[in-house]
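Colleague: Have a look; sequence and predicted model below, questions after that.
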Amino acid sequence: MVLTLGAAVVAADGFTPPSRGGGQAPAGPPATARVTRQTLVDTYERAGDLGYGARITLTGRIGGVVTRLPLPGDVIGRGQAVYRVDDTPVVLLFGAVVAYRTLTTGVVGADVRQLEDSLRALGYGGFTVDDTYSAGTAAAVRAWQRDLGLPRTGEVQLGRVLFAPGEIRVDSVTTGVNRSTGGGEDVLQYTGTGRLVTVLLDVSRQRLARKGVEVRVLLPDGQAVPGRLERVSTVVEQPATPDAQPQTKLEAVVSLADPAAAARLEAAVVTVVFTAAARADVLTVPVAALVALAEGGYGVEVVLDGTATRHVRVETGLFAGGRVEISGDGLRDGTTVVMPA
């Protein structure tokens, strides 16, 4: 016995002959579908924000009066002035370690190495790129200071340089020209220059959000761009109302394989498509083609020769996109099955 949509169909030997009901108007031919061999992919979609990633605040540590500021959207490269105090530059250099001390002869650390890396990239020499601030480093710093119009002290004052991993983009300016600075006041906020998508996920989706996972990003114009999860972190989302509780979320940051595809979009809401599961080279039918067997499990009604049909027990696998993976005796790509009414 086969049960489909609440109706019982008896098939004693699995064969259903064509109906010859006397006196009744002949029914129209049943709707059918074909068994298809394909890669079946189950996806999970979530809205994300396209932008430039996290905003970082730059505070002023060089005392004086702000005399020049960049504009929002400006891109600043290595060796260039981020802003000016008393008409002297605060300079961008590349490095992952933030500036946290004055660099002078004898100090040792990763911040020294990245200073020397930048000096070498800017054309200064006479030192070995290592973790030690040597006399050769100090001589190169004096030459660099001379070219910038700074006092030739041979040491790098805390606040004179901003270390960032690469070029920066000015997001907003929070002070003004002719304002005093140097006491840790906010000067501006900046980001990286790469286009990034930030998406929040429930912690239950943690298996989807792993560094290096490939995703698809659907832009507002419908274009699909490959993406990659660069980092995943846990954040606390504050409630919208006072009586609600904060919620822990996963924040995933996605890079675009083709940043130029989003070049015209300063900011936008996009859709991030995660692959939850995938099965390659499997037979599938529409989920609606399944019939529930009275003895348990599922089957499909295979069309034999026009009107005669036979029920075939199937094992089901992945369900995705309205289709289901199946396997069963005699089923192959192109087999015709009945779609129950």
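Modeller: Cool, got the structure.

Colleague: make it CA atoms for all contacts and neighbour counts henceforth
Modeller: Will do.

Colleague: Longest strand in this protein, by number of residues?
Modeller: Among the segments of the chain that qualify as a strand by DSSP state E, the longest is strand 268-286.

Colleague: residues in contact with it?
Modeller: Residues outside strand 268-286 that contact it (C-alpha atoms under 8 Å, 6 or more residues apart in numbering): 33-51, 197, 199, 208, 214-220, 318, 322-327, 332-333.

Colleague: need the next SSE after it, C-terminal direction.
Modeller: Next in sequence after strand 268-286, counting helices and strands by DSSP states H and E, comes strand 291-293.

Colleague: Measure how the helix or strand that that following strand is followed by sits relative to strand 268-286, angle-wise.
Modeller: Scanning forward in sequence from strand 291-293 by DSSP H and E, the next helix or strand is strand 298-303. Here strand 298-303 runs at an angle of 70 degrees relative to strand 268-286 (axes from the mean of the first three to the mean of the last three C-alpha atoms, to 10 degrees).

Colleague: Packing partners of strand 298-303?
Modeller: strand 291-293, strand 309-320, strand 336-338 (3 or more C-alpha pairs under 8 Å, 6 or more residues apart in numbering; DSSP states H and E).

Colleague: could you pull out the helices for this protein?
Modeller: Remark: helices assigned in the chain by DSSP state H are 110-121, 135-148.

Colleague: Tell me which of those helices lies nearest to residue 90.
Modeller: Checking those against residue 90 by C-alpha to C-alpha gives helix 135-148 as the closest, at 10.0 Å.

Colleague: And the residue nearest to residue 41 when sequence neighbours are not counted, how far from residue 298?
Modeller: Spatial nearest neighbour of residue 41, chain neighbours left out: residue 278 (4.3 Å); criterion: C-alpha to C-alpha, 6 or more residues apart in numbering. The gap separating residue 278 from residue 298 is 22 Å, by C-alpha to C-alpha, to the nearest Å.

Colleague: Among the two, which residue is more densely surrounded?
Modeller: residue 298 (20 against 14; other C-alpha atoms under 10 Å).

Colleague: count of neighbours near the nearest residue to the more buried one once chain neighbours are set aside?
Modeller: Leaving aside its sequence neighbours, residue 298 sits nearest to residue 292 (C-alpha to C-alpha, 6+ apart; 4.7 Å). Neighbourhood size, residue 292 [other C-alpha under 10 Å]: 18.

Colleague: let's bring in a second one:
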Amino acid sequence: MPPWWRVSTEIAYFAALAAVIGGAVAYLTVVRPVLRAEVDDPDRQAVHGRTVRLLAWCGPVLLVAGYLQLAARVARGVKGVTFGQSLAPSRIWSFLTLPIAVQNVCYALAGVALLTLFVRDRPTLVTAVALPLTVLGTVVLALPTGQGQTLDTQLNGWFTQVHILGASVWLGGLFALAVIGRGRGFGQRAGLVWARMWQRFSSVALVSVGAVVASGVWLAWRHVGTVGQLFTTTYGRFLLVKLIIVAAMVCAGAYNQLALTPRIARAHAAGDLGRGFALTLRHFPTVVAVETGLGLAVLTIVPFLSGSARTQAGGPPAPAVDGGILALGALLVVTLTASLYASYRVSTLLTRRAAQAC
């Protein structure tokens, strides 16, 4: 089992990534476009103010989590150094080599950019700067170094990053909208605004889920040789719990998209703003809060997914990647894309019919 400091620092690190990446994507693709349309001033000010404060606090969270994660790297990589000793800036400085140095410079710049929101209200500019810096900070570890990396190693690195980014957008976006939508300060017509925001985020979440599932299938195949290893190895059991939680999150999202969204459209089409308000700002956020809690549970499992079920079971490693495996993977991606698009179309059709029925 990993030591407590490794578990806590990894949870904090991935939670911070999700908060920054998911929050920035949610603002740029959901909140900002909706607020640019016709919105009552009290609702606009409430959503905008909460979003800016949330993004501003993501700055110090990213800086602290990044520093702790770097200290944990030192404690793991330098023999005889405890986690407490690794917190010393001098030890961290001596450990900073490429590409870890690039990663942490990106995180530092992104964190400082977000901190400026405490004094300057420029969320569009700040998120446009902080988002690519944070993404670069995580994907830089997957860039080829030219030191004898095989195709398998490179694919594993890139799929890991896709998994991290997809999960960050999904979980971080859920968290951001759940925080922004809680509390008072919204007018009677706020339900109309939030209906549009939930619809837009459903599309973003759908793409994120596709990325998580596709990359997750690859990573599971690399680390788990048989179904039995999910039950007989420590890695497999933790992975199985993670899969169950993710499946529950997907089911909650499907409920939002296929059941709640049409009900919201029906209420607004009938002119029942009170019912629409209750669904969009009470019922919907409750389900989203449950999804966010499940996502945090997934983050607590991540530090325990070290090694491989194949290795723990004493079995052979995953076979080398060849044309057949790549073709099968491409078929999986096409099938997954088609199924997700079909679910999007079904949700759109149900919402349209619900609105036209009134």
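Modeller: Thanks, I have it. Just so it is clear, the structure is predicted and the values come from calculations on it, not from any experiment.

Colleague: Could I get the TM-score for this pair?
Modeller: Put the two chains on top of each other and the TM-score (TM-score structural alignment, normalised by the length of the first structure) is 0.21; 126 aligned residues with a C-alpha RMSD of 7.0 Å.

Colleague: Return the most buried member of the helices of the first structure.
Modeller: helix 110-121 (a mean of 20; mean count of other C-alpha atoms under 10 Å).

Colleague: angle of that helix against helix 135-148?
Modeller: Using the same axes, to 10 degrees: helix 110-121 of the first structure against helix 135-148 is 60 degrees.

Colleague: what's the spacing between residue 295 of the second structure and residue 161 of the second structure?
Modeller: For residue 295 of the second structure, the distance to residue 161 of the second structure - C-alpha to C-alpha - is 17 Å.

Colleague: Looking at those two, which is more packed in?
Modeller: residue 295 (24 against 20).

Colleague: which outside residues touch the strand or helix carrying the more buried one?
Modeller: Using DSSP H and E, residue 295 of the second structure sits in helix 284-301. Outside of helix 284-301 of the second structure, the residues within contact range by C-alpha under 8 Å, 6+ apart are 7, 11, 14-15, 171, 174-175, 177-178, 181-182, 238, 242, 245-246, 248-249, 252-253, 256, 260.

Colleague: among these, which are in strands?
Modeller: Per DSSP E, these never map to strands.

Colleague: Give the ChimeraX command for selecting the buried subset of these.
Modeller: Only the buried entries of the contacts of helix 284-301 of the second structure go into this ChimeraX selection, using 16 or more other C-alpha atoms under 10 Å:
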select :7,11,14,15,171,174,175,177,178,181,238,242,245,246,248,249,252,253,256,260
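
Colleague: Take the contacts of helix 284-301 of the second structure and keep only those in helices.
Modeller: Short answer: the contacts of helix 284-301 of the second structure in helices (DSSP H) are 7, 11, 14-15, 171, 174-175, 177-178, 181, 238, 242, 245-246, 248-249, 252-253.

Colleague: For the residue nearest to residue 225 of the first structure when sequence neighbours are not counted, give me its contacts.
Modeller: Spatial nearest neighbour of residue 225 of the first structure, excluding adjacent residues (C-alpha to C-alpha, 6+ apart): residue 217 at 5.1 Å. Residue 217 of the first structure is in contact with 224-227, 256, 270-273, counting by C-alpha under 8 Å, 6+ apart.

Colleague: and which of the residues you listed is nearest to residue 76 of the first structure?
Modeller: Of those, the one sitting nearest to residue 76 of the first structure (C-alpha to C-alpha) turns out to be residue 256, at 21.5 Å.

Colleague: gap between that closest one and residue 36 of the first structure?
Modeller: 32 Å.

Colleague: what does residue 42 of the first structure give?
Modeller: Taking C-alpha to C-alpha, one finds residue 42 of the first structure at 16 Å from residue 36 of the first structure.

Colleague: Could you give the number of residues near the closest residue to residue 234 of the first structure other than its chain neighbours?
Modeller: Leaving aside its chain neighbours, residue 234 of the first structure sits nearest to residue 250 (4.7 Å; criterion: C-alpha to C-alpha, 6+ apart). The burial count assigned to residue 250 of the first structure is 20, neighbours taken as other C-alpha under 10 Å.

Colleague: Residue 201 is in contact with residue 250 of the first structure, correct?
Modeller: Yes - counting by C-alpha atoms under 8 Å, residue 201 is a contact partner of residue 250 of the first structure at 5.0 Å.

Colleague: mind listing the helices for the stretch 201-350 of the second structure?
Modeller: For the stretch 201-350 of the second structure, the helices defined by DSSP state H, counting those that start in this stretch cover 229-232, 234-255, 261-269, 273-278, 284-301, 309-312, 323-356.

Colleague: buried sites along the longest strand of the first structure?
Modeller: 269-275, 282-286.

Colleague: Mind picking the two most distant members of those?
Modeller: 269 and 283 (36.0 Å).

Colleague: buried residues in the helix holding residue 295 of the second structure?
Modeller: 284-285, 287-301.

Colleague: and if you look at stretch 310-317 of the first structure?
Modeller: Within stretch 310-317 of the first structure, the residues scored as buried using 16+ other C-alpha under 10 Å are 310-314, 316.

Colleague: So residue 171 of the first structure is in contact with residue 190, correct?
Modeller: Yes - counting by C-alpha under 8 Å, residue 190 is a contact partner of residue 171 of the first structure at 4.9 Å.

Colleague: Could you measure from residue 285 of the second structure over to residue 48 of the second structure?
Modeller: 18 Å.

Colleague: so residue 298 of the first structure touches residue 313, yeah?
Modeller: Yes - Residue 298 of the first structure is within contact range of residue 313, at 6.0 Å (criterion: C-alpha under 8 Å).

Colleague: At the geometric centre of the second structure, which residue sits there?
Modeller: Central residue of the second structure (C-alpha atoms, centre = their mean): residue 168, 1.7 Å from the mean position.

Colleague: thinking again about what came up before, so for residue 42 and residue 36 of the first structure, which residue has more residues nearby?
Modeller: Using other C-alpha under 10 Å as the criterion, residue 42 of the first structure and residue 36 rank with residue 36 on top: 21 against 16.
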